[in-house]
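*Asks:* Provided below are the primary sequence and the corresponding predicted coordinates.
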Amino acid sequence: MKIFDFDKAYSQCITPKIENLLKKIHIYRNDFKLSDIHKILSTQAFSESIESSNRIEGLTTRDQRLHQLVNYEIEPESLSEKEIAGYRDVLALVNENFEYMPLKTSIILQLHRDLYKYEDISIGGKYKNGDNQIIETDENGIKKLRFSPLPAWETPRAMEILCENYNIALNHQEYEPLVLIPIFIKKISE
């Protein structure tokens, strides 16, 4: 079974420079939340996140339609637009309710389900049911295994353990959540 050691990963991430930056973030965070610019930047970040994250995935639409999708002015039509709208809805849900959303597998599966709610496929909200591999093809057409994810049968239990270990680490007062989050993301892809 996969082991997710947050203690080791955390100790590898924390340097004096990182600690100082985290202190500054906490000092300015409350002042920022009270400022007028908070709402403006939050709205802009929401829109840019939707656009950028979906572009990385190769999902695009015309700029005008993207703006309309982000602002809930139109219904998605193409497959790309459906995926963009699902991402938009999940991002909005997390932004509005993150304080009430503990990190656990049921929440992750719910968010995954919501990502695909506009599509006609039924993979959303479920773990993979088959094994997969990430194959790389070089310029000569030669294929090689780049990464072999966890087998499908191990995934549900591994996700439970990963969430449990994250929450244990989060309950340690000396661990900074802003460091634990990227550790979780990295561990989920290992």
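*Replies:* Sure thing, it's come through.
*Asks:* switch to C-alpha atoms for all contacts and neighbour counts from now on
*Replies:* Noted.
*Asks:* and stretch 91-105, end to end?
*Replies:* One end of stretch 91-105 to the other measures 17 Å (CA to CA, to the nearest Å).
*Asks:* buried stuff in the helix or strand hosting residue 107?
*Replies:* Using DSSP states H and E, residue 107 sits in helix 105-115. Under the neighbour-count criterion of 16 or more other CA atoms under 10 Å, helix 105-115 has 105, 108, 111-115 buried.
*Asks:* I'd guessed residue 13 sits against residue 179; true?
*Replies:* Yes - contact criterion CA atoms under 8 Å: residue 13 and residue 179 qualify, at 7.5 Å.
*Asks:* which parts of the chain are strands?
*Replies:* 134-137, 143-147 (DSSP state E).
*Asks:* what about versus this one:
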Amino acid sequence: MQAVLTELESLLAGLVERDLPGVLVVACSDVETLYLAQVLARLDERSESDLFLTFTDAAATTAALVDALADNLALQQANLAEQLGPGAALPDLPALARDPAASPATRFHALVDHVLALLPPGDHRLVIALLPPASHPTSASSSPSRCCAPHSTRACAWSCATIELAPRTSPRQ
């Protein structure tokens, strides 16, 4: 098992270190998802400049998954602003992220763009891990990969983890 985890860590580290955006879909059980989350946490600890966000929300549809992600991000932002103290205000989530008329992929990308804009200037990457429970009775239409790669031809069952890497394409001034 340790050899598999070492190989997974090497694969994920390679995905994070490359300069191109990408999506990695990993089919796994609930127990295996715990190992995946552990490997991601180790990579996060080793990386001082990259931001890792891991979500374990279960949702019946892709739209519900994006809603859960938006709620989770809003809560994390509120907690961070509280920790930073008075006068530390973070911008609200973009309205597009909660627009029910927009596609889940469009809403998801609005969330990603929002988080990327919060990163400080420099060489930073955003790694988003969507780890819905495999045991959750969702439909294939709620696959996280439908948010991350709407034009992807690789189908993904509901029992998958999707990891999206979104490097900033140009440093902020």
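*Replies:* Thanks, I have it. This is a predicted model, so every value here is computed, not measured.
*Asks:* send over the TM-score of the superposed chains.
*Replies:* Once superposed, the chains reach a TM-score of 0.31 (TM-score structural alignment, normalised by the length of the second structure), with 97 aligned residues with a CA RMSD of 5.5 Å.
*Asks:* returning to what we had before: can I get the strands of the first structure in CSV with distance to residue 51 of the first structure?
*Replies:* Converted to CSV, those look like this (distance: least, CA to CA, whole Å):
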stretch, distance to residue 51 of the first structure
strand 134-137, 25
strand 143-147, 27
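*Asks:* residues in contact with the residue lying closest to residue 54 of the second structure once chain neighbours are set aside?
*Replies:* Once flanking residues are discounted, residue 54 of the second structure sits nearest to residue 129: 4.6 Å by CA to CA, 6 or more residues apart in numbering. Listed by CA atoms under 8 Å, 6 or more residues apart in numbering, the contact partners of residue 129 of the second structure are 52-55, 161-164.
*Asks:* let's see if you can find the most crowded of those.
*Replies:* The most crowded member of the contacts of residue 129 of the second structure, judged by other CA atoms under 10 Å, is residue 161 (30 neighbours).
*Asks:* packing partners of the helix or strand containing that residue?
*Replies:* Residue 161 of the second structure belongs to strand 160-167 when assigned by DSSP H and E. Using 3 or more CA pairs under 8 Å, 6 or more residues apart in numbering; DSSP states H and E, the elements in contact with strand 160-167 of the second structure are strand 22-27, helix 104-118, strand 125-130.
*Asks:* cutoff 7 Å now
*Replies:* Here strand 160-167 of the second structure is seen to pack against strand 22-27, strand 125-130 when contacts are counted using 3 or more CA pairs under 7 Å, 6 or more residues apart in numbering; DSSP states H and E.
*Asks:* what's the angle between that strand and strand 125-130?
*Replies:* Per axes from the mean of the first three to the mean of the last three CA atoms, to 10 degrees, the angle that strand 160-167 of the second structure makes with strand 125-130 is 160 degrees.
*Asks:* now the angle from strand 160-167 of the second structure to strand 22-27?
*Replies:* 170 degrees.
*Asks:* helices of the first structure, start to end?
*Replies:* Shown for the first structure, the helices assigned by DSSP state H span residues 6-13, 16-34, 37-56, 63-70, 79-97, 105-115, 155-171, 177-188.
*Asks:* helix, strand or coil for the residue lying closest to residue 105 of the second structure once chain neighbours are set aside?
*Replies:* Computed as CA to CA, 6+ apart, the closest residue to residue 105 of the second structure that is not its neighbour in sequence is residue 147, at 4.2 Å. The assignment at residue 147 of the second structure comes out as helix when based on DSSP: H, G, I helix; E, B strand; the rest coil.
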